[in-house]
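*Asks:* kindly generate the corresponding structure for this input.
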Amino acid sequence: MLTGKAKLAGVIGWPVGHSRSPRLHGAWLERYGIDGAYVPLAVPPGRLEEVVRALALAGFRGANVTIPHKEDAFRACDVVEESARRAGAVNTLVFEDGQIIGGNTDGWGFLENLREQVPGWDVTAGTAVILGAGGAARAIAAALLDAGCPRLVIVNRNTARAEALAAALRQGGAGDGEEAGRIRVAAAPPLAEAALLVNTTPLGMQGQPPLEIDLSPLPDTAVVADIVYVPLDTALLRAARARGLRVVEGLGMLLHQGRPGFQRWFGVLPEVDAALRTHVAADIPREG
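*Replies:* As a prediction, this is how the structure comes out:
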């Protein structure tokens, strides 16, 4: 039951009706018996900053930020945490002491999901090949590099966009020259050397064209991850399983990336377990 002292947070997007974050955070609020609410907030482009400052004045603890507002949120913050600086975008806002603080939990959520789904996975095992060069690609690439990934290859149809992402990652790193040597751009995915293949594009998502890729060159020890979670079981993951490869589905990244924000807004670091996955996945199609 909500009271006048309820802690409030939400997710900002345009549109926002597709977001599963209210279902996720609502489940956690109920599980931990917290006097609070997490609501969807539809905010049109160009209105983000004024809405965010109004929410802070209205007593909200913070908010998640989704498409198309992540870069605008970066600019709206009074304080940008290192996670957001490395990712070049903000997906988590915290309102504290009159300031808007921005962070990014996408990369952290990806790694946590990877470690959960592939126990014993070693980030130093070899080359990570990332398909795509958008905001999710940057957050995941930065997290992998910071965790010790020895080599990272960015593959994108728009090579200029991939080169820009590589340059941003090199600039955002340690700056000792070593980072530059760890990152490269390729026109086609070098699958034969990949220890990890990550799809960060919307290809394979419900309503989008399929991701057309031949996985036969991948080593038998490779891991294949897809951040798409609608549908839950993408064609990429099915093809990887058919090859006997270990796979990482995208729903877990959504679940894990929500944990740090929930802790800062509501005071509890929530758990991700099978019951939570089942609850959030209940209204998501299994296959496209």
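*Asks:* when you work out contacts or count neighbours from here on, use the C-alpha atoms and nothing else.
*Replies:* Noted.
*Asks:* what's next to stretch 49-59, contact-wise?
*Replies:* The contact list for stretch 49-59 (Cα atoms under 8 Å, 6 or more residues apart in numbering) reads Leu8, Val43, Gly62, Asp72, Ala73, Ala76, Phe95, Gly98, Ile100.
*Asks:* need the strands for the stretch 51-200 of the chain, in chain order.
*Replies:* 62-65, 79-80, 92-96, 99-103, 127-131, 151-155, 183-186, 194-199 (DSSP state E, counting those that start in this stretch).
*Asks:* so how far is the shortest one off the chain centroid?
*Replies:* If you compare the mean C-alpha spot of strand 79-80 with that of the full chain, they lie 19 Å apart, counting by Cα atoms, centre = their mean, to the nearest Å.
*Asks:* and what of the first one?
*Replies:* Relative to its chain's centre, strand 62-65 lies at 14 Å (Cα atoms, centre = their mean).
*Asks:* what does it contact?
*Replies:* 8-13, 55-56, 73, 90-95, 261, 265.
*Asks:* so of those, which ones are in helices?
*Replies:* Leu55, Ala56, Ala73, Gly261, Trp265 (DSSP state H).
*Asks:* span of stretch 260-273 from start to end?
*Replies:* For stretch 260-273, the first-to-last residue distance is 16 Å (Cα to Cα, to the nearest Å).
*Asks:* buried ones in it?
*Replies:* Within stretch 260-273, the residues that qualify as buried are Pro260, Gly261, Phe262, Arg264, Trp265, Phe266, Val268, Pro270, Val272, counting by 16 or more other Cα atoms under 10 Å.
*Asks:* for the first one, give its distance to Leu55.
*Replies:* Here the distance between Pro260 and Leu55 works out to 20 Å (Cα to Cα).
*Asks:* what do you get for the fourth one?
*Replies:* Separation of Arg264 from Leu55 (Cα to Cα): 16 Å.
*Asks:* and the last one, by the same measure?
*Replies:* Counting by Cα to Cα, the gap between Val272 and Leu55 amounts to 28 Å.
*Asks:* one more to line up against the first:
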Amino acid sequence: MAITGKTTVTGIIGWPVSHSLSPVLHNAAFQALGLDWIYVPFPVTPERLAEGIAGLKSVGVAGFSVTIPHKVAIIPLLDQVTPEAELIGAVNTVVAREGKLIGYNTDGIGLIAAVREKLSFDPAGKHILVLGAGGAARSAVVSLALAGAAGVTIANRSHDPAAALAQLVAARLPETRFATRGLDCLSDAGFMGGFDLVVNTTSVGMAGDSFPGLALSALKPGGCLYDMVYAPPVTPLLAEARALGIPCANGLAMLVAQGEAAFRIWTGAIPPKGCMEGALAAVL
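*Replies:* Have a look, this model is predicted:
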């Protein structure tokens, strides 16, 4: 598709950002729908974030994605933030409307869509174990609670980040019970038997590593595993789940779903079914 003076520009800011697969997702969808839009990477260093945001706003960029390390730092630079993004404490999608920059977080939307589509799992009334307590865990914990989870337990190597996250979210979402544990609990079959779903929000698996002693086989009957890691497509954690016959999926579906949500925010259009996932799978 030819780029002209009428082409609408979107993109992604981060540092570094050249490795991002988001241009693959969005440009495939723009092309499939015949939209005169383009999505490009914008490398923005942390110390120049304010300048970068002001520049994007001044040149009329329609919207942009936000990745590491800007998801938190960008919030005070925006004109408005949605309640969910404010609760999560991070923004990954920005849209320009009537001269204002509005921040969203579609990571949680992506997770819920992924577990429903790939695992036929509805969080409502369920008990869920979240591995990790970083930014990805925060969006997972909030989105699972908003989806009606009865209980969310955060297991993390360090206690303080997990406790801080649980305390913060519990104060805002009292209908869900929150708890924290150390990673040593993962080898306790009695503990693991209390969960319907395990969500890995950490980078464990990217380098072929795993969680030693994880008692996956003790999950509730029908229990599932969702691993946010998508490269490699089959982590040791997923391989173990498959060997045990446990329904599982990698992070590809979440990446696609959060991208589709951002696409709808910017364009008001829905990407063709399978368009983004097919484009991403071809690259991976």
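*Asks:* and the TM-score between these chains?
*Replies:* The TM-score (TM-score structural alignment, normalised by the length of structure 2) is 0.92; 276 aligned residues with a Cα RMSD of 1.6 Å.
*Asks:* let's have the strands of the stretch 51-200 of structure 1 in a markdown table, adding distance to Gly244 of structure 1 and mean neighbour count.
*Replies:* Putting these into a markdown table (distance: least, Cα to Cα, whole Å; neighbours: other Cα atoms under 10 Å) gives the following:
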| stretch | distance to Gly244 of structure 1 | mean neighbour count |
| --- | --- | --- |
| strand 62-65 | 36 | 27 |
| strand 79-80 | 42 | 18 |
| strand 92-96 | 36 | 23 |
| strand 99-103 | 37 | 23 |
| strand 127-131 | 19 | 25 |
| strand 151-155 | 23 | 24 |
| strand 183-186 | 26 | 19 |
| strand 194-199 | 14 | 23 |
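*Asks:* among these, which is nearest Ala239 of structure 1?
*Replies:* strand 194-199 (12.8 Å; Cα to Cα).
*Asks:* mean deviation, the closest one versus structure 2?
*Replies:* Following the fit onto structure 2, the mean deviation recorded for strand 194-199 of structure 1 is 0.3 Å by mean Cα distance after the TM-score superposition for structure 1.
*Asks:* can you give me the offset of that strand from its chain's centre?
*Replies:* 16 Å.
*Asks:* other residues contacting that strand?
*Replies:* Contacts of strand 194-199 of structure 1 (Cα under 8 Å, 6+ apart): 125-132, 191, 218-219, 221-228.
*Asks:* check stretch 72-91 of structure 1 too.
*Replies:* 48-49, 64-66, 70-71, 99-107, 135, 138-140, 142, 169, 172-173.
*Asks:* how does it look with 6 Å?
*Replies:* 49, 64-65, 70-71, 99-104, 138-139, 172 (Cα atoms under 6 Å, 6 or more residues apart in numbering).
*Asks:* what's the closest of those to Pro22 of structure 1?
*Replies:* Looking across these and measuring by Cα to Cα, the closest to Pro22 of structure 1 is Asn64, at 10.2 Å.
*Asks:* wouldn't Val123 of structure 1 be in contact with Cys149 here?
*Replies:* Yes. At 5.3 Å, Val123 of structure 1 and Cys149 qualify as touching, with contact defined as Cα atoms under 6 Å.
*Asks:* overlap in contacts of those two?
*Replies:* Between them, Val123 of structure 1 and Cys149 share no contacting residue, judged by Cα under 6 Å, 6+ apart.
*Asks:* what is the burial count for the nearest residue to Gly251 of structure 2 once chain neighbours are set aside?
*Replies:* Closest residue to Gly251 of structure 2 apart from its sequence neighbours, by Cα to Cα, 6 or more residues apart in numbering: Met228 at 3.9 Å. Met228 of structure 2: 24 surrounding residues under other Cα atoms under 10 Å.
*Asks:* the one 3 residues further on too?
*Replies:* By the criterion of other Cα under 10 Å, Ala231 of structure 2 has 14 neighbours.
*Asks:* tell me the counterpart of it in structure 1.
*Replies:* Under the alignment defined by TM-score structural alignment, Ala231 of structure 2 corresponds to Val230 in structure 1.
*Asks:* so its match is in which element?
*Replies:* Assessed by DSSP states H and E, Val230 of structure 1 sits outside every helix and strand.
*Asks:* quick one: it and Arg20 of structure 1, what's the gap?
*Replies:* From Val230 of structure 1 over to Arg20 of structure 1 (counting by Cα to Cα), the distance is 11 Å.
*Asks:* cool, and Thr221 of structure 1?
*Replies:* Taken as Cα to Cα, the span from Thr221 of structure 1 to Arg20 of structure 1 is 32 Å.
*Asks:* of the two, which one has the most company?
*Replies:* Taking neighbours as other Cα under 10 Å, Thr221 of structure 1 and Arg20 compare with Arg20 leading, 19 against 13.
*Asks:* before we move on, back to that, ok, the ones in helices among the contacts of strand 62-65 of structure 1 vs Met253 of structure 1, which is closest?
*Replies:* Using Cα to Cα, these come closest to Met253 of structure 1 at Gly261, 13.7 Å.
*Asks:* which residues does the residue nearest to that closest one when sequence neighbours are not counted contact?
*Replies:* Nearest residue to Gly261 of structure 1 in three dimensions, chain neighbours excluded: Thr92, at 6.3 Å (Cα to Cα, 6+ apart). Taking Cα under 6 Å, 6+ apart as the contact definition, Thr92 of structure 1 lies against Ala63, Asn64, Gly102, Gly103, Asn104.
*Asks:* how does it look with 8 Å?
*Replies:* Gly62, Ala63, Asn64, Val65, Gly102, Gly103, Asn104, Thr105, Gly261.
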